[in-house]
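> Coordinates for the following, if possible.
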Amino acid sequence: MLATVALTPYIAVAGLLWGAIALFARRWVVGLVVMLVSIVLVANVAARAFPDSRPNGVGTAVRVMTSNTLGGLADAQVIVDIVRERNIDVLALQELTPEMVGDLDRAGLRALLPNRVFLAAPGGEGSGIASRYPVVRRDLTGPSTLRQAGALVDLPGPDMEVVSVHPLPPVEVVGPEPWQRELAGLPPRDLGGPVRVLAGDFNATLDHVALRRLVNAGYVDAADQVGAGLIPTWPSDFPLWPPPVTLDHVLVDARCAVDTVDVITVPGTDHRAVVTQFVVPK
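As a prediction, this is how the structure comes out:
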């Protein structure tokens, strides 16, 4: 059921077609009910394709990138090239393996982002944060099956906390409970502390209640904010099945003004990278 929720944009469009067919066949009650429900869904989903109001951005411009490396199979050189070309300040990595750390450093990551909190591990358990600016490790999440690195980033202005997000997928054999618990364990905005940014593979779309609840705890989805909320991030090769959906997000403190969001394909991994620029207020 939770996996089906991710298909809400497709279901909404299919509902309009189904409702139209029912009306054409003079199944008035069925057609009207389906059309009304579908219109509500389409209105909710379509809003993600239009930019929201932007707060005035006076402060430090920061560029954050997140990439799920698929257990270290992603092309490290491409990731580093994106970091260099996009002038990335903070890189959040999921499924970070020790071998991937070596590949990234050989490709030149350490020269670009020398400060890091890496919790590398075999398979898909590891994660990490690499930064242009000094970092201090912070444990910002509740208990989780997969490692979710956290760090305090010492920006030129006010500091910023970052979490590399990766809850267990809800389709695992253990059921959805760990996914729900781990999403609930992500930190809300802290009005009395540094700006927080949650970046990574949430294994959830904005149609999932658990993610919407987190966003409503003081964040904005960067892609949704600039009208790019319907750009899919998984799977990256756009197969017929499963339909592409948006599982990778950068949630920023609602006090931050989001400028841009780009979604970029990285060879070797089934997740597309997300790059965003926003302003951390003074």
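> rest of the way, CA atoms for contacts and neighbours
Will do.
> could you pull out the helices for the stretch 51-200 of the chain?
Using DSSP state H, counting those that start in this stretch, the helices assigned to the stretch 51-200 of the chain run over residues 76-85, 98-106, 109-112, 177-184.
> Tell me which of the ones you listed sits nearest to residue 264.
Residue 264 sits nearest to helix 76-85 of all these, at 8.8 Å, using CA to CA.
> what packs against that closest one?
Helix 76-85 sits against helix 98-106, helix 109-112, with contacts defined as 3 or more CA pairs under 8 Å, 6 or more residues apart in numbering; DSSP states H and E.
> ok, residues contacting the last one?
Meaning helix 109-112. By CA atoms under 8 Å, 6 or more residues apart in numbering, the residues outside helix 109-112 that reach it are 80, 83, 84, 104, 132.
> Report the buried members of these.
Neighbour-count burial (16 or more other CA atoms under 10 Å) is assigned, among the contacts of helix 109-112, to 80, 83, 104, 132.
> Of those residues, just say which sits nearest to residue 226.
Distance to residue 226 across those (CA to CA) is lowest for residue 83, with 21.2 Å.
> To check against the first, give me the structure of this:
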Amino acid sequence: MWLLAVPFAAWAALRVLGLESGFPAVQLIAFTPYVAAASLVPLLVALLTKRIWPAVLTAVATVALAACVVPRWIADSSPDPGGPGLRVLSVNMLMGGADAGTIVGLVRQLHVDLVALQEYTPEARTALDAAGLDDVLPNAVSYPKPGVTGSAVYSRFPVTDLGYRAFPSTFGQAQAAVTVPGAKDVRVESVHPCAPASSRLSHCWERDIAQEPAATPDGAVSLLIGDFNATLDHEKFRELLATGYRDAADVAGAGFEASWPYDERWYIPGVVLDHVVADRRVGVGKVSVHQVPQSDHKAVFAELVLPKG
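Okay, the predicted model is just below:
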């Protein structure tokens, strides 16, 4: 019985204390919601077999894990900052291969004002232009690059190019100032730190995500939109939020809308790697995910309300 109870207790301690580091812990901690649900099994077995101390240990682990994950199902109160709305979309284009027509269709269908693109290649830019993205979102900060490091922000509103945030890992992020009439100044980045896919890359992910810009609660409104390669169960991601951000899906009670993997080549449970992270002054409405053919990520859509300018 202890062989069943101890792993769940260790996982709960790792998650609560934020001790995950290196490979494979950084990867595995993303599956905490599934572990929380599975922890009910050893608890039930311990109760049925009247193994009191294993039952107590597993019960503590189950409660701790539930406290970490259940709030994502529950919508939080959101401020009404009194400014204009901003509808945003994030799409990881899987080395530029995501279906451009679907992306432009989502922009039109959801009345998107701003889209952040990751893994944005020269071929992706050509395909999006041909599909009519420039017609609906005519302003862009665009850094197409071969492979997975390209990045872009397209907007209905005027933008100023603030450059390409280059990480030591060679991943990077398009940065834009967006002028939304009636709102405070807005800064947007199309987020994409490297993925913790191996022992070497787990450390590059930790370095990259540590360089994501902190919130500026007394300055410009900051929005980080994209593929963080992180979930709410990663301590590094929670540290970033603690600077003055909120995760839009968590606020909306949609924190279990998995965005990856969406691809027939993968047979693992879905996790929430893509996020709309907004300054805590920003109001949050609906959040949803949408399939995009030829991408291994779902697109993430969020309705935001900006502070009045």
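> what's the TM between chain one and chain two?
Once superposed, the chains reach a TM-score of 0.96 (TM-score structural alignment, normalised by the length of the first structure), with 282 aligned residues with a CA RMSD of 1.6 Å.
> quick revisit: of the helices of the stretch 51-200 of the first structure, which is nearest residue 3 of the first structure?
Each of the helices of the stretch 51-200 of the first structure was scored for nearness to residue 3 of the first structure using CA to CA, and the closest is helix 177-184 (11.8 Å).
> contact partners of the closest one?
Contacts with helix 177-184 of the first structure, where a contact means CA under 8 Å, 6+ apart, come from 142, 143, 144, 145, 167, 168, 169, 170, 202, 210, 211, 214.
> rewinding a little: adding distance to residue 8 of the first structure, write the helices and strands packed on helix 76-85 of the first structure out as JSON lines.
Formatted as JSON lines, those follow (distance: least, CA to CA, whole Å):
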{"stretch": "helix 98-106", "distance to residue 8 of the first structure": "34"}
{"stretch": "helix 109-112", "distance to residue 8 of the first structure": "38"}
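> Residue 119 of the first structure is nearest to which of those?
Residue 119 of the first structure sits nearest to helix 98-106 of all these, at 8.9 Å, using CA to CA.
> can you tell me what part of the second structure the closest one aligns to?
Using TM-score structural alignment, helix 98-106 of the first structure lines up with residues 122-130 of the second structure.
> how close does the matching stretch sit to the first structure?
Mean deviation of stretch 122-130 of the second structure relative to the first structure after superposition (mean CA distance after the TM-score superposition for the first structure): 0.5 Å.
> what's in contact with that stretch?
Here stretch 122-130 of the second structure makes contact (CA under 8 Å, 6+ apart) with 93, 96, 97, 98, 100, 101, 104, 134, 144, 145, 146.
> How about the contacts made by the spatially most central residue of the second structure?
In the second structure, the residue lying closest to the centroid (CA atoms, centre = their mean) is residue 275, at 2.3 Å. Contacts here follow CA under 8 Å, 6+ apart; on that basis residue 275 of the second structure touches 90, 224, 225, 226, 227, 228, 247, 248, 249, 300.
> Now which residue in the first structure aligns to it?
With TM-score structural alignment as the criterion, residue 275 of the second structure lines up with residue 249 in the first structure.
> before we move on, what SS does that match have?
Put simply, residue 249 of the first structure is strand when judged by DSSP: H, G, I helix; E, B strand; the rest coil.
> these two touch, right, residue 229 of the second structure and residue 193?
Yes - taking CA atoms under 8 Å as the definition, residue 229 of the second structure is a contact partner of residue 193 at 6.9 Å.
> Can you report how many residues lie near the residue mapped onto residue 205 of the second structure from the first structure?
Matched to the first structure by TM-score structural alignment, residue 205 of the second structure sits across from residue 179. Neighbour count of residue 179 of the first structure, defined by other CA atoms under 10 Å: 24.
> Relative to the first structure, which residues correspond to stretch 78-98 of the second structure?
Under the criterion TM-score structural alignment, stretch 78-98 of the second structure matches residues 54-74.
> Can you give me the buried ones in the matching stretch?
57, 59-74.
> Quick one: end-to-end length of that stretch, please.
When the termini of stretch 54-74 of the first structure are compared using CA to CA, to the nearest Å, they are 34 Å apart.
> Okay, and residue 29 of the first structure sits in which element?
If you go by DSSP states H and E, residue 29 of the first structure is part of helix 28-46.
> compared with the second structure, how much does that helix deviate?
Average distance, helix 28-46 of the first structure versus aligned residues of the second structure after superposition (mean CA distance after the TM-score superposition for the first structure): 1.4 Å.
> Going along the chain, name the helices of the stretch 201-309 of the second structure.
With DSSP H, counting those that start in this stretch as the criterion, the stretch 201-309 of the second structure has helices spanning 235-241, 248-252.
> can those go into a markdown table with extra columns for distance to residue 160 of the second structure?
Formatted as a markdown table, the helices of the stretch 201-309 of the second structure follow (distance: least, CA to CA, whole Å):
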| stretch | distance to residue 160 of the second structure |
| --- | --- |
| helix 235-241 | 24 |
| helix 248-252 | 24 |
